[in-house]
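Engineer: Pasting the sequence and the predicted coordinates here, then a few questions.
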Amino acid sequence: MRLSAMRRRLVSHRFPLAAALVLFGMLVARGNVSLPLFLALSAAMLAVCLLAPVRTVSERRRAASGTDGVRALETAPFAAALDGIPDPVLLIDRRGAVRHANLQYQRMLGAMRPGASVQIRFRSPEVLEMIQSALAGGAPGPVEFLERSPREHWFLLSISALASGADRRGGFLLHFRDLSELRRAERMRTDFIANASHELRTPLASLAGFIETLAGPARDDEGARDRFLAIMHEQAERMSRLIDDLLSLSRFETALGRSDFARVDLIDILVHVVGAFQPMAGRNDIAIALDRAALPDDRVFIHGSRDELIQLFENLVENAIKYGGDGGRVEIIATPAELGGMPATSIEVRDHGPGIESEHIPRLTERFYRVDVETSRGKQGTGLGLAIVKHIVTRHEGRLTIMSRPGEGTRVYVIFPAMVADNVDQNPEKDEKTET
């Protein structure tokens, strides 16, 4: 062995060699180790240091940066770049150990301890197979999987090597694309089609049955014919209402702009709706009252569509009469309010009927959701009224709140932003054109 090599090895291992000699010297001084044993141990330590391999500067740099080169990437700018990605991202080394989880990953999937195995974190066979394939040098395609913890999310997971070719020292980047909203929308569309088909199938089957009966056994039975024709007319009206509501809902969901919006008088719309429902309320012995005393003016202008707002309040008042009519009265109360710190107008439609259990309230605006299916169908409800209301309120940048307790009736609040005073045109001729 060359003298220079021996010197380099001794210098490289000087600290452990010095520590061992000091320790052995202390033991000799205390009499725990004899001098010959001390010399033998020192010679052994010296031989170990001379025979131990010495890493070059480049090797020591690679060791300091990690055996797979991932730590070299874990500089502050690189970690900040990963944290700035809006999707969950996970950085792992070539052994599958986690090196960095960005902020979005921690928010959606929980914290991930550095050094933990990524294959222990996920239980999906497809995910594990994809990771194992990538670690083995393959190029697997993305996989879709459902993650239930800490919350249910659908993800499209893809894995990319941070070094090209056969070199995998740079580790791998796992990218999680959140598909939850897309999956929920698909499920809603599927449920919508199924529910709409079911709602239409029932009256169609009824019509087909009565037509077959009238064409056969009841051909000459005038009493049965009149009774069946009345039922058929009722079922046809039910289908017509359902189709109208479906078309309205589709129109609001696909509406991209608000080109038909103009200045409309909210109080005038409420007066119109109350007058339209007076006959229906009278048949059911229900009094409808419009209270606008809290408003500073008899006219409240908002930016919106008159037809859509009429449909909104018609749905609310009709629901109050149908399902809350046991209380004998329906109240419509207009009051000043605030929305996002800006002036607004709140319209409350209140009934004094049986009320609704709290667990149903969050789902009332879902399409075809009914608290009591039989009661709703018996009252000629389509299950789409509040879904339409929700879309109209959203299009008008308003807010919808439903409050109810069993035995205390139901209160529905809609709040619309008021028009700025400078934008209110005081030309009465233009008012008449806008509102017709």
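Structural biologist: Received, thanks.

Engineer: contacts and neighbour counts: CA atoms only from here.
Structural biologist: OK.

Engineer: Let me see the contact set for residue 155.
Structural biologist: If you count contacts by Cα atoms under 8 Å, 6 or more residues apart in numbering, residue 155 has them with 144-147, 176-180.

Engineer: Run through the strands of this protein in chain order.
Structural biologist: Along the chain, counting by DSSP state E, strands occupy 89-92, 98-101, 143-147, 153-161, 172-178, 262-265, 287-291, 301-304, 329-339, 342-351, 399-404, 410-417.

Engineer: quick revisit: ok, of the contacts of residue 155, which one's closest to residue 417?
Structural biologist: residue 180 (31.8 Å; Cα to Cα).

Engineer: Leaving aside the residues adjacent along the chain, what's closest to that closest one?
Structural biologist: residue 154 (4.8 Å; Cα to Cα, 6 or more residues apart in numbering).

Engineer: give the contact list for the one you found.
Structural biologist: Neighbouring residues of residue 154 by Cα under 8 Å, 6+ apart: 144-147, 178-180, 183.

Engineer: Then residue 328?
Structural biologist: Counting by Cα under 8 Å, 6+ apart, residue 328 has contacts 285-287, 352-353.

Engineer: Same check on residue 366?
Structural biologist: Counting by Cα under 8 Å, 6+ apart, the residues that residue 366 touches are 384, 386-387.

Engineer: Would you map the helices across the stretch 301-436 of the chain?
Structural biologist: 306-324, 373-378, 385-395, 428-435 (DSSP state H, counting those that start in this stretch).

Engineer: Could you export those as JSON lines, including distance to residue 335 and mean neighbour count?
Structural biologist: Below are those laid out as JSON lines (distance: least, Cα to Cα, whole Å; neighbours: other Cα atoms under 10 Å):
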{"stretch": "helix 306-324", "distance to residue 335": "16", "mean neighbour count": "20"}
{"stretch": "helix 373-378", "distance to residue 335": "31", "mean neighbour count": "13"}
{"stretch": "helix 385-395", "distance to residue 335": "17", "mean neighbour count": "21"}
{"stretch": "helix 428-435", "distance to residue 335": "22", "mean neighbour count": "12"}
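
Engineer: can you tell which of these is closest to residue 299?
Structural biologist: Ranking the helices of the stretch 301-436 of the chain by distance to residue 299, with Cα to Cα as the measure, places helix 428-435 first at 11.4 Å.

Engineer: list the helices and strands the closest one packs on?
Structural biologist: Contacts defined by 3 or more Cα pairs under 8 Å, 6 or more residues apart in numbering; DSSP states H and E place helix 428-435 against strand 262-265.

Engineer: Below is an additional structure, to be compared with the one above:
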Amino acid sequence: MTDRETHKTHARRAERARDFIVLTLGGAGLMTLLVISGSLGFVEGLTAALVLFAGALAYFVGSVPPVVSDATSVGAKPATGSRDPSIRSLIHALPFPAFYISEESRIQYSNRHLDEIFRIKHVEGALKSVIIRQPDVLAATDRVARTGASERVEFMAVDGEELWLAHLTSGPAPHSVFVVFEDRTAVHRAERARADFLANASHELRTPLTALAGFIETMRGPARDDRESWDGFLEIMHNQTDRMRHLVSDLLSLSRIEFSEHRPPDTVIDLSDVLSHTILALQPLAAERAIELSLSGLDQKVPVTANWDEIAQVVQNLVGNALKYSPKGETVSVSMGVSPSMAEAATSATANQSRSISAVLLQPRASSEAAAAWINVADSGQGIARQHLARLGERFYRADESRGGEIEGTGLGLAIVKHIMARHRGGLAVASREGEGATFGIWLPRVETETKTPTASVNG
């Protein structure tokens, strides 16, 4: 029984008690007056008074509703606005933000997850219009309370950064409403990233294809007989084909890495072995560009749980970028080391650029107290402008666009590095200052062991 019904019951009991007293006293007074006046004898008057009292008592007992306690109403359906513990338990058991609106348009029950979306605590008892700040959701609660039909409302929260879906269902009491909120932010971002990825991939592939189609048309048309110009056309077509081949290769590589990113590697390898073999393979490219490759920190074995080929690809992408952006005759420095914690490794990974501006492109998922290894790649190029640092690692963002736009690339190299390091529970950071080069650093957990650790082969 609700507080309102209990109050009404007590009021009715008070009214009937008043009627009983008035009827009894009035009848007794009338009988007394008749006896005193001699109209009735004493015995007849007493008998009439008793009969009148019995009738009034019967009316009182029969007309007053009984007070039924919550404990005695086992199995009864909760009345409107009742504080039903089962509803409260349900709301608190839900893993999503949720609340229950009573017929008085007040939030009767809410759970602790509600603070995640509305940033308001202690909402129980407050009017729904005070707590619900989304007009569409507020209007939906009115419709569901009125019609009983379930609804779903999508809205943006937290300054437009999060997407939420409100599920509204009518409750057991008339005009009551259950509201459960589902976080759709991750799905929304994935859909948006997929759309952007397809749009960028289409654009990047369209450029070389358009160039190829144009030169083929020229060679079949106006330059059909100009064989001397064909060599130049074929050279450009070869470059465009090579660009498209690299783009497709990077797209396939990125897709493969993203597919397995949730599964961390389980093979123990020697990080210094990976670094030395990869740098050795890049020496011809450095010699072609007249750039010296300086390597340090390979005087110890550093066991890490990693995939040999993927870490080699990380080093190849970082060192390859450093070679592209360093002027001829300069030096690209590659360093490796160990740190007692991931936090210290993050500092060591970009230590070459003391006066530069740093940006962490990937926060590691491993514990900050875990023992770590790091690799540092520093070039002697023009550096990267501050406004571009945060965008490094985005798909199809080309570093050359922030360094003069003279060097071509697919814009996927750092994105691949970022996803590989995410799979390895590691981090990625950059430090740069315009005119003073750039330093890229990675760090990941290392294996701590006193015994000799078996390592994987070069081919992983």
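Structural biologist: Okay, I see it. Being a predicted model, the structure only gives us computed values, none of them experimental.

Engineer: TM-score for this pair?
Structural biologist: Overlay of the two chains. TM-score (TM-score structural alignment, normalised by the length of structure 1): 0.75; 372 aligned residues with a Cα RMSD of 3.4 Å.

Engineer: Now tabulate the contacts of residue 366 of structure 1 in a markdown table and tack on distance to residue 303 of structure 1.
Structural biologist: Shown next, in a markdown table, are these (distance: Cα to Cα, whole Å):
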| residue | distance to residue 303 of structure 1 |
| --- | --- |
| 384 | 25 |
| 386 | 21 |
| 387 | 21 |
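
Engineer: If we only consider those residues, which is nearest to residue 297 of structure 1?
Structural biologist: Minimum distance to residue 297 of structure 1 across the contacts of residue 366 of structure 1 is 29.1 Å, recorded for residue 386 (Cα to Cα).

Engineer: thinking again about what came up before, which of the strands of structure 1 sits most buried?
Structural biologist: strand 89-92 (a mean of 25; mean count of other Cα atoms under 10 Å).

Engineer: Columns distance to residue 221 of structure 1 on top of the helices of the stretch 301-436 of structure 1, output as a markdown table?
Structural biologist: Shown next, in a markdown table, are those (distance: least, Cα to Cα, whole Å):
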| stretch | distance to residue 221 of structure 1 |
| --- | --- |
| helix 306-324 | 35 |
| helix 373-378 | 27 |
| helix 385-395 | 39 |
| helix 428-435 | 51 |
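
Engineer: Can you say which of those is nearest to residue 61 of structure 1?
Structural biologist: Closest of those to residue 61 of structure 1 is helix 385-395, at 59.2 Å (criterion: Cα to Cα).

Engineer: circling back: ok, so of the contacts of residue 366 of structure 1, who is nearest residue 103 of structure 1?
Structural biologist: residue 387 (35.6 Å).

Engineer: which residues touch the aligned partner of that closest one in structure 2?
Structural biologist: Superposed on structure 2 with TM-score structural alignment, residue 387 of structure 1 falls opposite residue 415. By Cα under 8 Å, 6+ apart, the contact list for residue 415 of structure 2 reads 254, 392-395.

Engineer: go again using 6 Å as the cut-off
Structural biologist: Residue 415 of structure 2 makes contact with 393-395, according to Cα atoms under 6 Å, 6 or more residues apart in numbering.

Engineer: any idea how far it is from residue 251 of structure 2?
Structural biologist: Going from residue 415 of structure 2 to residue 251 of structure 2 by Cα to Cα, to the nearest Å gives 10 Å.

Engineer: Distance to residue 190 of structure 1 for the strands of structure 1 - can I get that in TSV?
Structural biologist: Shown next, in TSV, are these (distance: least, Cα to Cα, whole Å):
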stretch	distance to residue 190 of structure 1
strand 89-92	31
strand 98-101	35
strand 143-147	19
strand 153-161	17
strand 172-178	20
strand 262-265	36
strand 287-291	39
strand 301-304	32
strand 329-339	35
strand 342-351	32
strand 399-404	26
strand 410-417	29
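
Engineer: Residue 226 of structure 1: which of these is closest?
Structural biologist: Per Cα to Cα, nearest to residue 226 of structure 1 of the strands of structure 1: strand 287-291, 33.9 Å.

Engineer: Run through the neighbouring helices and strands of that closest one.
Structural biologist: strand 329-339 (3 or more Cα pairs under 6 Å, 6 or more residues apart in numbering; DSSP states H and E).

Engineer: and the strand it packs on, how far from the chain's centre?
Structural biologist: Taking Cα atoms, centre = their mean, to the nearest Å, one finds the center of strand 329-339 of structure 1 at 31 Å from the center of the full chain.

Engineer: who touches it?
Structural biologist: In contact with strand 329-339 of structure 1 (Cα under 6 Å, 6+ apart) are residues 286-292, 294-295, 344-351.

Engineer: and if you look at stretch 221-240 of structure 2?
Structural biologist: 208, 212.

Engineer: Buried by neighbour count: which residues of it qualify?
Structural biologist: 223, 230, 233, 236-237, 240 (16 or more other Cα atoms under 10 Å).

Engineer: Structure 1: matching residues for that stretch?
Structural biologist: Counting by TM-score structural alignment, stretch 221-240 of structure 2 corresponds to residues 216-235.

Engineer: and the gap between residue 369 of structure 2 and residue 183 of structure 2?
Structural biologist: 31 Å.

Engineer: do the same with residue 247 of structure 2
Structural biologist: Taking Cα to Cα, one finds residue 247 of structure 2 at 35 Å from residue 183 of structure 2.

Engineer: what's near enough to touch residue 237 of structure 1?
Structural biologist: Contact analysis of residue 237 of structure 1 by Cα under 6 Å, 6+ apart lists nothing.

Engineer: thinking again about what came up before, list just the nearest of the contacts of residue 366 of structure 1 to residue 405 of structure 1.
Structural biologist: Using Cα to Cα, these come closest to residue 405 of structure 1 at residue 386, 17.9 Å.
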